[in-house]
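Trainee: can't give you the sequence, but here's the structure:
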């Protein structure tokens, strides 16, 4: 083998080793360091009118990196905001924490998403698409099931 071939083979082996090592990680974060978020149980109670509606879900973070829910968009409304409830008072906030190896629960009587000035009034059985935006993670699209106004999700332990 000549010197050039030897260098080419050495470079190829080095690159292969680097790629193999970077693909192996014991950390549960995604390869790019972003938290791993999964959304479940998303629903919207049928709105009473076309003025406002709420949405609820659970955002699970299966990684060691915390994140924040920073915005929500939907074709249902141009005015979708994030709200927290503290001491039985609701207020709009800029973000809600999604803790590392934890979850953010958006539920009735607690933190939630609020839609104002609906473009139409969804009915039970419809689906409403929202896009959740985060500080670190890529946006996540979620389909919310429109449920009866009295709907309460099953509690799981």
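Mentor: Looks like it came in fine. The model shown is predicted, which means the values in this text are computed figures rather than measured ones.
Trainee: please make it C-alpha for all contacts and neighbour counts, starting now.
Mentor: Noted.
Trainee: end to end, how far does stretch 81-101 reach?
Mentor: Using C-alpha to C-alpha, to the nearest Å, the end-to-end distance of stretch 81-101 comes to 25 Å.
Trainee: which residues does it contact?
Mentor: Stretch 81-101 is contacted from outside by 35, 59-72, 104, 109-115, using C-alpha atoms under 8 Å, 6 or more residues apart in numbering.
Trainee: report the buried residues of that stretch.
Mentor: By neighbour count on 16 or more other C-alpha atoms under 10 Å, the buried set for stretch 81-101 is 81-85, 95-96, 98-101.
Trainee: let's bring in a second model and compare:
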């Protein structure tokens, strides 16, 4: 027979049912804390409903300084905290025309629109989807700003300014 270990409180031995009750309470409390850590009380982790109104904002807008007035590229991110939308066009007074382009297998192709997912973002970046400016009215220099208006399928237009950066600028390396 194995001797029992002494209890830390002399003369006191909890019953087995008492010990089991505390074990159950401890497990329940730990589970509740773990579940609470997986969600937020403000609903920020919930995906927007499919029919929710888009909530768009623009960040990181820039244009690398173009070499000639013939063409230039524009890059930015459109974040969306609401329902899905589409970027359908871009207008500017700084170029004769501006269009939406995608790059597939290192070839550019004009597209009619870019999807902006619900609760997601559309990233226009070097080597991928971008805004293409044709026949710039003036050759922009580093430090200038190019005003654009972004047009969407559901949302009102958004005005944004693209900061003209060095020709080799890449936000991923800065």
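Mentor: Received it, and whenever you're ready, just let me know what you need. It should be emphasised that the depicted structure is a prediction, and the values quoted were computed from it without experimental measurement.
Trainee: which one of the buried residues of stretch 81-101 of the first structure sits closest to residue 152 of the first structure?
Mentor: Distance to residue 152 of the first structure across the buried residues of stretch 81-101 of the first structure (C-alpha to C-alpha) is lowest for residue 85, with 18.0 Å.
Trainee: show me the buried residues of stretch 81-101 of the first structure that map onto strands.
Mentor: 81-85, 96, 98 (DSSP state E).
Trainee: map residue 157 of the second structure onto the first structure.
Mentor: Counting by TM-score structural alignment, residue 157 of the second structure corresponds to residue 139 in the first structure.
Trainee: got a list of what its match touches?
Mentor: Taking C-alpha under 8 Å, 6+ apart as the test, what residue 139 of the first structure contacts is 131-133.
Trainee: can you check residue 92 of the second structure too?
Mentor: 98, 146-149.
Trainee: may I ask which of the residues you listed has the most neighbours?
Mentor: residue 98 (23 neighbours; other C-alpha atoms under 10 Å).
Trainee: alignment lookup: residue 40 of the first structure to the second structure.
Mentor: That one, residue 40 of the first structure, aligns with residue 59 by TM-score structural alignment.
Trainee: surely its match touches residue 78?
Mentor: Yes. If you go by C-alpha atoms under 8 Å, residue 59 of the second structure and residue 78 touch, sitting 6.6 Å apart.
Trainee: comparing these two, which shows the higher neighbour count?
Mentor: Each of residue 59 of the second structure and residue 78 has its neighbours counted (other C-alpha under 10 Å); residue 78 has more, 20 against 14.
Trainee: shouldn't the more buried one be within a helix?
Mentor: No. Counting by DSSP: H, G, I helix; E, B strand; the rest coil, residue 78 of the second structure is located in no helix; its state is strand.
Trainee: roughly how far apart are the aligned residue in the first structure for it and residue 147 of the first structure?
Mentor: Superposed on the first structure with TM-score structural alignment, residue 78 of the second structure falls opposite residue 59. Relative to residue 147 of the first structure, residue 59 of the first structure is positioned 19 Å away (criterion: C-alpha to C-alpha).
Trainee: same question, residue 36 of the first structure
Mentor: Taking C-alpha to C-alpha, one finds residue 36 of the first structure at 28 Å from residue 147 of the first structure.
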